[in-house]
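# from the sequence below, what's the structure:
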Amino acid sequence: MWKTAKKNTLPELLRLTDPGVREQLEALPGSKVLIGLGTDGQPVCVDLDAESPHVLVCSASGGGTSTTLRTLAAQLLHHGAHALVLDLKRVSQQWARGLPTVTYCRDIADIHDALVGLRAELKRRRCHVVGCVGV
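Model (predicted):
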């Protein structure tokens, strides 16, 4: 007979009003975003400067991706970041509409133009770093 260890369960929902959460958020440097709390109550963070500048959020419909992305974006916007929000569904990220440091696109043409602009900006930054000539 197999013995199984008791699984640690994570809380289903983490709120800013939960004890200690706001304090933990305020203590983080601007490059870190709080993903959640571990089973031991310690913050689980990603440092976008020291670890990786990328975060992948993936789940089935209704799995919380929109809420997770909104939470991550809110933390970064609080520290002066700019966000590009592409909301093809037109309802998933309405919180972003009208915010001063957010470019919010929901139409195919606007999303296309934003991605073309993003490509140009990434190319400009890459050339600035590696010194492109005649590109």
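# for the rest of this, base every contact and every neighbour count on C-alpha atoms.
Noted.
# for the helix or strand harbouring H112, buried residues please.
Element membership for H112, per DSSP states H and E: helix 108-130. By neighbour count on 16 or more other C-alpha atoms under 10 Å, the buried set for helix 108-130 is 111, 114.
# quick one: distance of that helix to the chain centre.
Here the centre of helix 108-130 is set off from its chain's centre by 19 Å, with C-alpha atoms, centre = their mean, to the nearest Å.
# let's see this one next, to set against the first:
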Amino acid sequence: MKKTVLPKMLSFSAPDLREQIEALPEGTALIGISTTGQAIAVDLDAEAPHVLVCTGAGGGSTTMLRTLTAQFLHQGAHALVLDPKRISHLWAKTLPTVTHRGNIAGIHDALTGLATELQRRLRLDGDLTGVPRLIVAMDEADATVRQLARYWKTFRRNDEPRTSPAVIALEEAIWAGREARIHVILDGRANRILAGTSAREQFATVILSRVTTDTWRRLAPIAVPAPKQSRHPGRFHVIQHDRPVHETQAVVMTDAEVVDWLTDPDNNQS
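Presented below is the predicted three-dimensional model:
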């Protein structure tokens, strides 16, 4: 297939791009444009229901989480944004359908609350009419899970389980999320969460940028050999089961664009 030259930047404010994004079906979000000229998208209702984003330093994982989450919010979803740096997703603090948590205590409580919500939804036995899709976006998943484990070790009582209930809740959301319309977008290698092959298979879309060969082999074992990694901002490789892997220029949505779009959707100026 003939390759095309990727744009240096794919901004949400580019002509017609916002209209294309708004025309996508519910549950679908645009990642970007590949070297074949095709639109590369996430479809939460097809195949596995979760997304893994893994990048090296400066690879754009925070921007990717924001851009994907914002598109689902525009379609009526709610979101739980877990922001361990406390400043990476400030846009999320201003939106009524988003719960933003930064410190580890808050993230722990939010995830244990997620376990309750998951069970509530599962008890509906598939009758989720009127129940909004829930996006769980976790930045720096590896470091956050380690911090949650330490936090639980400090505060747990002797009669309580050794494994953090917050970590268990996240794992349960990954396994049962499809039935409950709960979808996890993780940033990181997620070594603790994706320990087994079957767990990795819950992530139909894997988005990689600036990763090592070893990381590529672990997260994208069916897409070999590892392609050359670009240092250009916004360049990713998207792995979706047995589909061909092409370099992709990702859509960039800034904090201000997201807030303006979601609070004033009738405003055509992004």
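# got a TM-score for the two of them?
Taking TM-score structural alignment, normalised by the length of structure 1 as the basis, the two superposed chains have a TM-score of 0.81; 125 aligned residues with a C-alpha RMSD of 2.1 Å.
# the strands in the stretch 101-250 of structure 2, which residues?
Using DSSP state E, counting those that start in this stretch, the strands assigned to the stretch 101-250 of structure 2 run over residues 134-138, 182-187, 203-209, 235-239, 247-252.
# structure 1 now?
32-37, 43-47, 83-86, 102-105 (DSSP state E).
# show me what V51 of structure 2 aligns to in structure 1.
Aligned by TM-score structural alignment, V51 of structure 2 pairs with V55 of structure 1.
# let me fix that: R121 of structure 2
Applying TM-score structural alignment, one finds that R121 of structure 2 aligns to R125 in structure 1.
# next: T63 of structure 2.
Aligned by TM-score structural alignment, T63 of structure 2 pairs with T67 of structure 1.
# and that match, how many neighbours?
Neighbourhood size, T67 of structure 1 [other C-alpha atoms under 10 Å]: 13.
# for it, give me its contacts.
By C-alpha atoms under 8 Å, 6 or more residues apart in numbering, no residues touch T67 of structure 1.
# switch the cut-off to 10 Å
Counting by C-alpha atoms under 10 Å, 6 or more residues apart in numbering, T67 of structure 1 touches 73, 92-93.
# which of the residues you listed fall in helices?
Of those, the ones assigned to helices by DSSP state H are A73.
# include distance to D107 of structure 1 and neighbour count when you put the contacts of T67 of structure 1 into a markdown table, please.
As requested, the contacts of T67 of structure 1 are exported to a markdown table (distance: C-alpha to C-alpha, whole Å; neighbours: other C-alpha atoms under 10 Å):
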| residue | distance to D107 of structure 1 | neighbour count |
| --- | --- | --- |
| A73 | 21 | 20 |
| S92 | 13 | 15 |
| Q93 | 13 | 19 |
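# separation between the most centrally placed residue in structure 1 and D40 of structure 1?
Residue closest to the average C-alpha location in structure 1 (C-alpha atoms, centre = their mean): L72, at 3.6 Å. Look at L72 of structure 1 and D40 of structure 1: by C-alpha to C-alpha, to the nearest Å, they are 21 Å apart.
# try G20 of structure 1
With distances taken as C-alpha to C-alpha, G20 of structure 1 is found 13 Å from D40 of structure 1.
# now do G63 of structure 1
From G63 of structure 1 to D40 of structure 1 the distance is 23 Å (C-alpha to C-alpha).
# likewise A83 of structure 1?
For A83 of structure 1 relative to D40 of structure 1 (C-alpha to C-alpha), the value is 32 Å.
# looking at these two, which one has more neighbours?
Using other C-alpha under 10 Å as the criterion, A83 of structure 1 and D40 rank with A83 on top: 17 against 8.
# now for the more buried one: what does it line up with in structure 2?
Match for A83 of structure 1 (TM-score structural alignment): A79.
# what's near enough to touch its match?
By C-alpha under 10 Å, 6+ apart, the residues touching A79 of structure 2 are 69-70, 72-73, 92, 95-100, 132-137, 182-184.
# now swap in V102 of structure 1 and tell me
Applying C-alpha under 10 Å, 6+ apart, the residues near V102 of structure 1 are 73, 77, 81-85, 96.
# go again using 7 Å as the cut-off
82-84, 96 (C-alpha atoms under 7 Å, 6 or more residues apart in numbering).
# structure 2: which residue goes with that one?
Under the alignment defined by TM-score structural alignment, V102 of structure 1 is paired with V98 of structure 2.
# okay, the nearest residue to that match once chain neighbours are set aside and K85 of structure 2: tell me how far apart.
With C-alpha to C-alpha, 6 or more residues apart in numbering as the criterion, V98 of structure 2 has its nearest non-adjacent residue at 4.7 Å, and that residue is A79. Distance, A79 of structure 2 to K85 of structure 2, using C-alpha to C-alpha: 18 Å.
# repeat that for F236 of structure 2.
Per C-alpha to C-alpha, F236 of structure 2 is found 23 Å from K85 of structure 2.
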